[in-house]
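Asks: generate coordinates for the sequence data below:
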Amino acid sequence: MTEKKKKTIMQKRESIAAWLFLLPSLAGIIFFILIPFGDVVRRSFFEAMSGKFVGVSNYISVFANEAFQMAAKNTGRFILICIPLLLVISLVLSILVMGQTKLGDFFKSSFLIPMAIPVASIVLLWDVFFNKNGLLNNMFSILGYQQIDWMHTSKAFNILVFSYVWKNTGYDMVLWLAGLNGISLALYEAAAIDGAGAWEKFTYITLPGLLPTAFTLFVLSLINSFKVFREAYLIAGSYPDNSIYMLQHLFNNWFVTLDIQKMCAAAIVVAVVLLIFILVVMKLSSRGEEDSY
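Replies: This is a model prediction of the structure:
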């Protein structure tokens, strides 16, 4: 048997072994994600009870629904504020921690603590601080100011933003650190020899080198932004203040009232919008990587 045939046989065996290892994950994705999603697509074109084909009337009903419009607006506003804020804060912290030789590990661990706190404990913390009879209102009453029911006013949105950023900053910071460690120090040394300052190094070496990490962080942050519903739901229920009424609240309420056709149509709309959003960011990220070389 020639050396070429041996290599071909080895490659085939490795390929078969790889597919066998991937098979459980692929089966799980197919049966628990793709098939249910296909059924959601199908249901979005039918009436839930009668099974009658109604075309795009479910989608028209969703877009005309005032609750959907409000929830979509609040969710979009939350994402557009939180994700840039989170990425910038976590990047700044990662650069600061990177420069710490003695206390670097301590800061990494301390910033990850919010990730380990259960959601129920966070809700209790909110109650302690932001309840009508909580610590903040007690302080305001001592100073002579009027008490505010924080979670039932428009200020609830700012609290939700703070909670999301506080909880996810440490996680994103660690991922930024991984990206920073992947940039070769030789590039910085060569730039220093050419007379580049700290800002030039950051602009022309650090940022382009972090583009793959930035894309990954964007997608993860986008997914995590939908998990903030848990805190809002636990502290304010199914119908919170209008400022924090998110798409997840709407889906949950439609599920309870068995508006399955609306929920399916809205889910498809959200999935398509998120997919387009991610593809655009991916395109911009890949273009930025090409321009940096």
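
Asks: from here on, contacts and neighbour counts on C-alpha atoms
Replies: OK.

Asks: could you list the buried residues of the helix or strand harbouring F215?
Replies: Taking DSSP states H and E as the criterion, the element that holds F215 is helix 211-225. Along helix 211-225, the positions that meet the burial threshold by neighbour count (16 or more other C-alpha atoms under 10 Å) are L211, P212, T213, A214, F215, L217, F218, V219, S221, L222, S225.

Asks: mind putting these in CSV, distance to K102 included?
Replies: Supplementary listing: those in CSV, determined by distance: C-alpha to C-alpha, whole Å:
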residue, distance to K102
L211, 28
P212, 28
T213, 25
A214, 27
F215, 30
L217, 27
F218, 30
V219, 32
S221, 29
L222, 33
S225, 33
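
Asks: out of these, which comes closest to A271?
Replies: Nearest to A271 among those is L222, at 12.2 Å by C-alpha to C-alpha.

Asks: list the residues that contact the closest one.
Replies: Neighbouring residues of L222 by C-alpha atoms under 8 Å, 6 or more residues apart in numbering: I79, I83.

Asks: for Q69, see how far away it is.
Replies: Using C-alpha to C-alpha, to the nearest Å, one gets 20 Å for the distance from L222 to Q69.

Asks: next one: F202
Replies: Relative to Q69, F202 is positioned 41 Å away (criterion: C-alpha to C-alpha).

Asks: compare with the first, here's sequence two:
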Amino acid sequence: MVKTYRSWAPWIAILPALILFFVFKIYPALGTLFFSMTDYNGNIDQYNWVGLKNFKNALTINFNDLFNAIGVSFTFAFFTTLIQNILGVSLAVLVNLKIRGKNAYRSILFMPNVLGVVIIGLVWTLIFDPYSGPMNQILGMFGTSSSMLGDSKLALPLVIFVQVWTSVGYAMVLYLAGLQGISQDIYEAGSIDGAAGWKSFRYITLPLLQPIIGVNILLSIIGSLRVFDLVMILTNGGPDDSTMTLGMFVFKTIFDSNSTQGYASALGIIHFLVIAIVVVIVQTYMRRREEKLS
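Replies: Next up, the predicted model:
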């Protein structure tokens, strides 16, 4: 009896978590997949099975809108991931030095991660306000001005900037953990062979940080391709759809009176597939790169 209980004990322990995961993750995902193949529009008693029609419409009739959203998402994810990881590594190296007040610097850099997205979005909206925002007041000192988030050419770079500002502290903490896990004996051995300064960073630090770099890149890509809340607060996808990410596009389609929720569900599935394909490609590349370095 005791032996039987011990064999079932681990499953009993994780059962509550499995139930919650199924109820809040698996069940909604299966529901989205089901309704993506119907013309469901909010009335559970009135919908028809349409098969892959919603997906066909997304890839044909509404292809331009979908293609624009995917392009904006890829642009957003690429530059956010690139800038965030370069800054994350650089800041981690700096705050890992033996300098006075480094714990305070770490806290300040990480602080945006503990703020809510709504607070961050509203604060930066006020900062970029074209009439009374401090950014335009600074530009006014140089005899120029800008509509900031209202400029279709400037809106996406500004949203990328806010996203990087928000999440670079988290990347820094991960890189910092990786740096502190590197033994000083390795650096001392490298210095004997003439590896100091940039050479030490290039040939010792970066190769040993490869696992952390891979994790950070994947987290950044997934987060960037999923983003919609920050975009909604800052620009609502405008102006002229210049910041209409795929997540924002799906969100707005749900509340579009000309679209069914079944069609929005199909877009949600496409959104998931895009993220999954990108993640698989990047993860495969990073794994092969780590194998070569090792």
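
Asks: got a TM-score for the two of them?
Replies: The pair, once superposed, lands on a TM-score of 0.85 when counted by TM-score structural alignment, normalised by the length of the first structure; 282 aligned residues with a C-alpha RMSD of 2.6 Å.

Asks: give the next helix or strand downstream of the helix holding F215 of the first structure.
Replies: helix 229-236.

Asks: elements contacting that next one?
Replies: For helix 229-236 of the first structure, the packing partners by 3 or more C-alpha pairs under 8 Å, 6 or more residues apart in numbering; DSSP states H and E come out as helix 119-130, helix 247-256.

Asks: 10 Å instead, please
Replies: helix 119-130, helix 156-181, helix 247-256 (3 or more C-alpha pairs under 10 Å, 6 or more residues apart in numbering; DSSP states H and E).

Asks: the shortest one vs the second structure, average distance?
Replies: Just to be clear, that refers to helix 247-256 of the first structure. Helix 247-256 of the first structure differs from its equivalent in the second structure by a mean of 1.8 Å after superposition (mean C-alpha distance after the TM-score superposition for the first structure).

Asks: against the second structure, where does that helix fall?
Replies: Helix 247-256 of the first structure corresponds to residues 246-255 of the second structure when matched by TM-score structural alignment.

Asks: buried stuff in that stretch?
Replies: Neighbour counts over stretch 246-255 of the second structure (16+ other C-alpha under 10 Å) mark L246, G247, M248, F249, V250, F251, K252, T253, I254 as buried.

Asks: the closest residue to the fourth one other than its chain neighbours: what's it in contact with?
Replies: Of all residues beyond its chain neighbours, the one nearest F249 of the second structure is A69 (6.5 Å), with distances taken as C-alpha to C-alpha, 6 or more residues apart in numbering. Taking C-alpha atoms under 10 Å, 6 or more residues apart in numbering as the contact definition, A69 of the second structure lies against 63, 75, 237, 241-250.

Asks: so which of the residues you listed comes closest to T81 of the second structure?
Replies: Taking C-alpha to C-alpha as the measure, T81 of the second structure sits nearest to T75 out of the contacts of A69 of the second structure, at 10.0 Å.

Asks: the closest one maps to what in the first structure?
Replies: Under the pairing rule here (TM-score structural alignment), the equivalent of T75 of the second structure within the first structure is R77.

Asks: before we move on, what about G214 of the second structure?
Replies: G214 of the second structure maps onto F215 in the first structure when the alignment is built from TM-score structural alignment.

Asks: cool, K53 of the second structure as well?
Replies: That one, K53 of the second structure, aligns with S57 by TM-score structural alignment.

Asks: can you tell me how far that match is from A266 of the first structure?
Replies: Distance, S57 of the first structure to A266 of the first structure, using C-alpha to C-alpha: 12 Å.

Asks: more neighbours: which of the two?
Replies: Taking other C-alpha atoms under 10 Å, S57 of the first structure and A266 do not tie; A266 has more neighbours (23 against 17).

Asks: map the more buried one onto the second structure.
Replies: Aligned partner of A266 of the first structure by TM-score structural alignment: L267.

Asks: which ones are touching its match?
Replies: With contacts taken as C-alpha under 10 Å, 6+ apart, L267 of the second structure has the following neighbours: 32, 36, 54-55, 58-59, 66, 246-247, 249-251, 253-254, 261, 273.

Asks: relative to Y170 of the second structure, which of these is nearest.
Replies: Proximity of these to Y170 of the second structure (C-alpha to C-alpha) peaks at G247, which lies at 22.1 Å.
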